[in-house]
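Asks: structural data only, the sequence is not supplied:
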């Protein structure tokens, strides 16, 4: 039987992975699943899809390059390129349902339960002052703005894998010092900052790091007017291996692999914001095409929402915990019982 005849009996591995993640999303969409568990499923989905791009899509991209070389020689069509296009479309569809579930169902339902994510337009003067002090005292000292000038070559290597960045554009100025004023600035979210900050006076009320940075980032350049702001995250190729047999220093080799992951081929950009011009400009910097841009109507990197799942103690919004059960079996009896039946000792 030829390879073409065998193909109909086998599913595609990457599509099977997306089918599994579709089942995770279906759990999040179920109305009878506890609310925080639904949020947890959305978080798991985001983490899985990041890994899907870093490992599976990166492998397909490498395969596509090999096929393109062969296709030029043998004039064969490039099958992997079409597969990658289909996978990107499927992931776009998954994310659309994911954020529809988050914005239309889960966040409103959490709000009804008294679990509130305060957006900047809902900040009271007291909350605004709290966030401003938080930014100045705890967050701003950890931020390093990256100025992007024309013909700048530092941008590609400065944006690491899976790090959320704020990007903002200055209003153009016409003066003799124009060349010294950056037109675009990136700010990486610090790794050692919390994603959510609780308002002490209000029960289960949080503000997001995303909103704090976007609201107060203009304080880095007083007197300058910012015209556009977005948040974005670059997912890079992480399918980089180390040969433990030929590398004498395995630890050093692993350090090189981790560094390579931060600077490897960009595979997609996820972003949130209203400036299409700025989004397209950043995508162009990383040589990303339209289908590799994922524009979200909500916070980036939902796996960070696992913090809320763990921080909120409302047990009625989670699956009931399994209670430990004593077997009441004498040690010398257990082997006789096992001959007759199985005993469930642990369930993950």
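Replies: Received the coordinates, thanks. Small disclaimer: the values here were computed from a predicted structure and weren't measured.
Asks: going by C-alpha atoms from here, please, whenever you check contacts or count neighbours.
Replies: Fine.
Asks: for the most centrally placed residue in the chain, what are its contacts?
Replies: Nearest to the mean C-alpha position of the chain, counting by Cα atoms, centre = their mean, stands residue 301 at 3.2 Å. If a contact means Cα atoms under 8 Å, 6 or more residues apart in numbering, then residue 301 has 43, 46-47 as its contacts.
Asks: cool, and residue 29?
Replies: Counting by Cα under 8 Å, 6+ apart, residue 29 has contacts 38, 101.
Asks: can you do 7 Å?
Replies: Shown in contact with residue 29 (Cα atoms under 7 Å, 6 or more residues apart in numbering): residue 101.
Asks: how about the strands in the protein?
Replies: 116-117, 145-148, 164-170, 184-188, 196-198, 205-208, 226-236, 266-273, 293-295 (DSSP state E).
Asks: putting a second one here so we can go through both:
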């Protein structure tokens, strides 16, 4: 029995039916990199896509590659990674090959396209090889006044072993000749770049003239590296950067999650090395020496043709013509009136589609609640937010105003742990009740509940969203938010908050699905209903828009739906482990990904249901972690006008995109869509920016 037939009979996946998760994620990063080549994007935005690609790769190595290496150390090279059954060693080999090619392409774009074009606009990046005589006096003064007082050169000798270098820090390895003050002949030293200094320094106008000249800190240090070793001569100076395992592991048996996390955060900077980047001019014997110190193999070494810390290669240029034109966010018509927001929501639900719609209605709901004498309580989940965010300030103010404020803060939101601990402290000091959710289950749901006394009755108001309560993200991420006073939805949200803050059995909800309890089973049932409609000769259609699709059972169910004749359109931003367009398996499935100005983040589930459409928005992607290891919410859109709006704007609009869309092929590759001859260009995000509120 072939693996394809085995799947059709309900057995396990294989490489024929399941794309490796890590390789699929790398394909997404390559789609981001492709934006840096797209001449339709403004020049500085193309540079920004290069930087985003670097940051994405950093996290990919810190989390995903680190996890694979850890698994291989425990289970061996031939242990498999997931449902497709690829050996760990083969996955890491493929990752190394793809990333090496991508990084070569990245620096080619930087050096041969973006930097030369920036020079044409009067912006010059000065690397060490670009230093001119007119720069040298200023560089010398900057080095001795700003750099030398804070830099710490470390010689490598028996008394000074190779230092412990922080994750992603910029460092130099220096080859030396001569004797030091103690008469020692030392041939190697390490110089960490001061983290307190900017990586890009703007040269004064008396040197740069009307142009903008930025010199890299690495160039300044390389120019004067010998001055750090009096009496000795530096014969070579080479940038390098090590990436380390940055995932946090916190036992479920801890007594205080916040204290445990603080301890783990300090360890994150010095986890096991997983990647080494060095400048392309670094001699092979020096690179081999660094690999040995970090206990890495050759395939973990990446030579780069430029700055090794490209993620910090940015500055605030005063060149608006090279940026995306500013976009004025809209306010939905339902909120035009000067009525209190509570009165508006009694009249009907309000839908927000960020960033096209403003985030202000969400903060208005909280602000009105904080100052309304009839409001008794405010409850909110916080996944990613800063202590100085407007929402946190409003919640703190509400607590000081005597409202019963409860904040469920997910401390373990990756790379925001420290910020979330700070948020918890701010709210606790204001008198709010702060809980950290459920140990072992990340609280990823996006919920606000306002409890108000109205004519001797209790009335509830709710905001549910697909994205975080982060005002800055709401300007660059696409997300949906629903403001409602629907009694059953509000009651469901109330019960979920009780689950999060108290003890007891699983809440029985009337309208919401929630993970880790009912969401997965309900999705399986909704897919099965479409299969039944198709087998009965009725129209059957599924449209799903999420960030990632990896959950094997759902993929299997979608394959069965395709085989039953259900039309399936998947809009997946990043990881997609499903193979579309495979004969006999997924011929009725189309998968596309939109990469553009805004980060696609909405989660929308559509089921035709024989004309009685079922439409949901959710905080959850179709991944095992979201469906089984997180607290998630999935909420129905019941208002017919709002439902139609989401179907047209959030789904069909994206299926029409023929410029920023990429389509997944059966072999796992992605092909960018191009408008056909005489066909008008349709860009989904641009359409939403131009539509009326």
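Replies: On my side now, so go ahead. Nothing here was measured: the structure is a model prediction, and the numbers come from that model.
Asks: the contacts of residue 301 of structure 1 in helices, which ones?
Replies: Taking DSSP state H as the definition of helices, the contacts of residue 301 of structure 1 contribute 43, 46-47.
Asks: now distance to residue 316 of structure 1 and mean neighbour count too, for the strands of structure 1, in TSV please.
Replies: Shown next, in TSV, are the strands of structure 1 (distance: least, Cα to Cα, whole Å; neighbours: other Cα atoms under 10 Å):
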stretch	distance to residue 316 of structure 1	mean neighbour count
strand 116-117	17	19
strand 145-148	43	16
strand 164-170	32	21
strand 184-188	37	21
strand 196-198	21	16
strand 205-208	18	18
strand 226-236	34	21
strand 266-273	32	22
strand 293-295	33	19
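Asks: closest one to residue 138 of structure 1 among those strands?
Replies: strand 196-198 (11.6 Å; Cα to Cα).
Asks: what range does that closest one cover in structure 2?
Replies: Aligned using TM-score structural alignment, strand 196-198 of structure 1 spans residues 200-202 in structure 2.
Asks: pull the residues that contact that stretch.
Replies: By Cα under 7 Å, 6+ apart, stretch 200-202 of structure 2 touches 213-217.
Asks: mean shift of that stretch relative to structure 1?
Replies: Superposing on structure 1 and averaging over aligned pairs (mean Cα distance after the TM-score superposition for structure 1), stretch 200-202 of structure 2 comes out at 0.9 Å.
Asks: now the strands of structure 1 in TSV, with distance to residue 2 of structure 1?
Replies: What follows is those, written out as TSV (distance: least, Cα to Cα, whole Å):
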stretch	distance to residue 2 of structure 1
strand 116-117	57
strand 145-148	54
strand 164-170	47
strand 184-188	52
strand 196-198	56
strand 205-208	56
strand 226-236	36
strand 266-273	34
strand 293-295	38
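Asks: and of those, who's closest to residue 12 of structure 1?
Replies: Each of those has some distance to residue 12 of structure 1 by Cα to Cα; the shortest is strand 266-273, at 20.2 Å.
Asks: quick one, the closest one and strand 226-236 angle?
Replies: Inter-element angle recorded for strand 266-273 of structure 1 and strand 226-236: 150 degrees (by axes from the mean of the first three to the mean of the last three Cα atoms, to 10 degrees).
Asks: and strand 266-273 of structure 1, what does it pack onto?
Replies: strand 226-236, strand 293-295 (3 or more Cα pairs under 7 Å, 6 or more residues apart in numbering; DSSP states H and E).
Asks: so where is the longest helix anywhere in structure 1 in structure 2?
Replies: Looking across structure 1 with DSSP H, the single longest helix is helix 79-101. Matched against structure 2 by TM-score structural alignment, helix 79-101 of structure 1 falls on residues 87-109.
Asks: name the residues that touch that stretch?
Replies: 23, 37, 50, 68, 72, 77-81, 299, 302, 305-306.
Asks: quick one: residues contacting the aligned partner of residue 116 of structure 1 in structure 2.
Replies: Under the alignment (TM-score structural alignment), residue 116 of structure 1 pairs with residue 124 in structure 2. Listed by Cα under 7 Å, 6+ apart, the contact partners of residue 124 of structure 2 are 118, 212-214.
Asks: distance of residue 124 of structure 2 relative to residue 53 of structure 2?
Replies: According to Cα to Cα, to the nearest Å, residue 124 of structure 2 stands 22 Å off from residue 53 of structure 2.
Asks: what of residue 155 of structure 2?
Replies: Distance from residue 155 of structure 2 to residue 53 of structure 2, by Cα to Cα: 34 Å.
Asks: coming back round to it: what would the helices and strands packed on strand 266-273 of structure 1 look like in CSV with distance to residue 347 of structure 1?
Replies: Below are these laid out as CSV (distance: least, Cα to Cα, whole Å):
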stretch, distance to residue 347 of structure 1
strand 226-236, 34
strand 293-295, 37
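Asks: okay then, goodbye and thanks.
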